[in-house]
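Trainee: What follows is a predicted structure for the sequence shown.
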Amino acid sequence: MWILLFALTGLSQAEDLPQSPRIETAQAWDCADVSCKALGSCEEACYKLQQCGQSKRDGDNDGIPCENLCSRPCD
């Protein structure tokens, strides 16, 4: 089927095909105060630190929250 598509469209490589739109899912995080162990991702830890002001997420003040989840500072 791909060969037929390439023949009909003149495309030579798969990267020439249009990209599907990226679907973003809504995050369901809130500012409830839970332990780092209860968080599901580094992104959630960053949300708690930056959006909720939970500075205890970064106990050593190096910009990296919940170091059991994150290995770099939040964006």
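Mentor: Noted; the coordinates are in hand.
Trainee: okay, CA-based contacts and neighbour counts for the rest of this
Mentor: OK.
Trainee: what about Glu44, helix or strand, and which?
Mentor: helix 42-50 (DSSP states H and E).
Trainee: Buried residues in that helix, which are they?
Mentor: Burial within helix 42-50, assessed by neighbour count using 16 or more other CA atoms under 10 Å, is assigned to 42-49.
Trainee: just curious, which of those residues is nearest to Thr9?
Mentor: Comparing the buried residues of helix 42-50 against Thr9 with CA to CA places Glu43 closest, at 40.8 Å.
Trainee: for comparison:
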Amino acid sequence: MVKDNKNVELPQAEKPTVYERIKETLALASQLIIAAPMKLPPKVVMAARYLALVLGVLEAVENGAKKGGADED
């Protein structure tokens, strides 16, 4: 009996891209800063809020573009 030692990986289309990993990391960092129980400088908290807002808008635009592109086909 021959053993197959190949690694099982996700198909190429489902691997997260560098862009998606950066977006997820920034979203997580901004959420942690906003929810931090300690007192942080107001400028840091405001920057994190704006970053979370921008990432939310960007995600909504990307989802709308994906749905709109599927409808046009």
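Mentor: Yep, it's here. Owing to the predicted nature of the structure, the values given are computational and were not obtained by experimental measurement.
Trainee: Now the TM-score, please.
Mentor: After superposition, the two chains reach a TM-score of 0.25 (TM-score structural alignment, normalised by the length of structure 2), with 29 aligned residues with a CA RMSD of 3.5 Å.
Trainee: Can I get the buried residues of helix 42-50 of structure 1 in a markdown table including distance to Thr9 of structure 1?
Mentor: Shown next, in a markdown table, are the buried residues of helix 42-50 of structure 1 (distance: CA to CA, whole Å):
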| residue | distance to Thr9 of structure 1 |
| --- | --- |
| Cys42 | 43 |
| Glu43 | 41 |
| Glu44 | 43 |
| Ala45 | 46 |
| Cys46 | 45 |
| Tyr47 | 45 |
| Lys48 | 48 |
| Leu49 | 49 |
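Trainee: of all those, which comes closest to Leu5 of structure 1?
Mentor: Looking across the buried residues of helix 42-50 of structure 1 and measuring by CA to CA, the closest to Leu5 of structure 1 is Glu43, at 39.5 Å.
Trainee: Tell me the spacing between the closest residue to Ala29 of structure 2 other than its chain neighbours and Gly64 of structure 2.
Mentor: Setting aside the residues directly before and after it, Ala29 of structure 2 is nearest to Ala48 in space (CA to CA, 6 or more residues apart in numbering), at 7.9 Å. Ala48 of structure 2 sits 24 Å away from Gly64 of structure 2, going by CA to CA, to the nearest Å.
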